[in-house]
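Colleague: With the sequence up front, the predicted model follows.
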Amino acid sequence: MAQPTYGWQPPGRGWREEDLRDLPENGNRYEIIDGSLHVTPPAGPDHHELADDIRMALRQAAAPGWRVIREIGVRVPGGNLIPDVTVLRPTAPRERMWAEPADVALVVEVESPSSRRHDRFTKPALYAEAGVPAYWRVERGDFGPVVYRYELAKDDHYRLLGTVGPDDPVQVAEPWPMTLDPGRWPR
């Protein structure tokens, strides 16, 4: 049986940002980690709904000029990542496909079975190395979403600030003072 032919071939060197333009627009998430292409299948409706609710909660609490974007790329050392939600500073240039880490105040990753290891280990290390000051990882617990809040510490790593579950809304300072209440998001 003949193998399917795709309209692109891997480069003869490590993957670069410009190579992403040649990949099919098929709903997959294409990210580059240390010159290797990582492909994640499209997330399901529940994942997108939760990411939308997180984005809305952040937008409603944001000061003028701050932007809260779904699935914009962020440049990191050795590659490019696409968080589920990114908070951009008011000074961030508009109309860019890839944000510079200095323009990012917070990234949020909503865990899926296909992204769990990357969201827990690979991505936080790269965001921290890039200097992104805050990282939230959101898991779906048995009783609703749980947010693991991290802040950038010395030596380019994150320090856990705490967890916030659906029954314990708290005041947070990142990316700005607001009440974080996962109980208002879908289970």
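Modeller: Yep, it's here.

Colleague: going forward, measure contacts and count neighbours with C-alpha atoms only.
Modeller: Noted.

Colleague: quick one: contacts for the residue nearest the centre of the chain?
Modeller: Residue closest to the mean C-alpha point of the chain, counted by Cα atoms, centre = their mean, is Pro83 at 1.8 Å. Going by Cα atoms under 8 Å, 6 or more residues apart in numbering, Pro83 touches 70-74, 107-109.

Colleague: and if you look at Arg149?
Modeller: Arg149 makes contact with 134-137, 160-164, according to Cα under 8 Å, 6+ apart.

Colleague: go with 7 Å
Modeller: Contacts for Arg149 were tallied using Cα atoms under 7 Å, 6 or more residues apart in numbering; they are 135-137, 160-163.

Colleague: second one coming, line it up with the first:
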Amino acid sequence: MTVEPHWPYVPRDGWTAADLDLISADGPNGEIDALKHIELVDGELIIMSPQTEFHRRVIERLRDELERQAPADLTATREMDILIGERQRPCPDVSVVSASAADADLDRTYYVPADVVLVAEVVSKSSEIRDREHKPRRYAEAGIRHFWRIENVDGRPVAYVYELDPATRTYALTGIFHEQLKLPAPYPIELSLTNLSR
């Protein structure tokens, strides 16, 4: 006898950020790990597609470099949600957050914008519109000061770096980096973009 999978149904009033902690991470019938990496953007539940090797390498190496260079009061993390509003709980690829917030609750499943100083999204084919348009808009509206978007250009990472304009609560492009990235904020950071994908 074949058992049909039971995927979660959309609640009557749509998904909320609180719903994410109630969805099983085991997928239908506990058979697969399909719902382990999900996020909520504009009230839509997004199930992430399998990542490419480029995506994995850049995320891991970027997080490691940001962590290595971070001052003691900050720490870098990967794939942790940010609770922005009732229908907004995006999951950036890499974030730099307050170390005290990270240490305060090891059972946490998300951070709040006040804890976050930088978010970085590594763009993949399935996430282009979200990473280029929807998520940056929500991060800016939430007051997160620094946003990086990293694109795969012929197998090489290119970083688009943005800083929040507090008057308009939108991001302004401050630089495009192809091989080497060197910035004074949110803390002094210097890294080889080329090495992120090697």
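Modeller: Received, thanks. Note that the structure is a prediction, hence the values are computed from the model and not measured.

Colleague: coming back round to it: trace the residue nearest to the centre of the first structure over to the second structure, please.
Modeller: Residue correspondence to the second structure (TM-score structural alignment): Pro83 of the first structure is matched to Pro92.

Colleague: And for Ala43 of the first structure?
Modeller: Correspondence of Ala43 of the first structure to the second structure, assessed by TM-score structural alignment: Gln51.

Colleague: do the same with Asp156 of the first structure
Modeller: Aligned partner of Asp156 of the first structure by TM-score structural alignment: Arg169.

Colleague: separation between the spatially closest residue to Asp73 of the second structure that is not a sequence neighbour and Thr75 of the second structure?
Modeller: Of all residues not flanking Asp73 of the second structure in the chain, Ala99 sits nearest, at 5.2 Å (Cα to Cα, 6 or more residues apart in numbering). Relative to Thr75 of the second structure, Ala99 of the second structure is positioned 5 Å away (Cα to Cα, to the nearest Å).

Colleague: ok, the two, which is more surrounded?
Modeller: When Ala99 of the second structure and Thr75 are compared on other Cα atoms under 10 Å, the one with more neighbours turns out to be Thr75, at 24 against 17.

Colleague: Could you tell me how many residues sit around the match of Ala43 of the first structure?
Modeller: 11.

Colleague: Now the element after the top strand by length along the first structure, going C-ward?
Modeller: Determined from DSSP state E, the single longest strand within the first structure is strand 144-153. Tracing the chain past strand 144-153 of the first structure, the next element assigned as helix or strand by DSSP states H and E is strand 157-164.

Colleague: Relative to the second structure, what is the average displacement of that following strand?
Modeller: Compared with the second structure after fitting, strand 157-164 of the first structure deviates on average by 0.5 Å (mean Cα distance after the TM-score superposition for the first structure).
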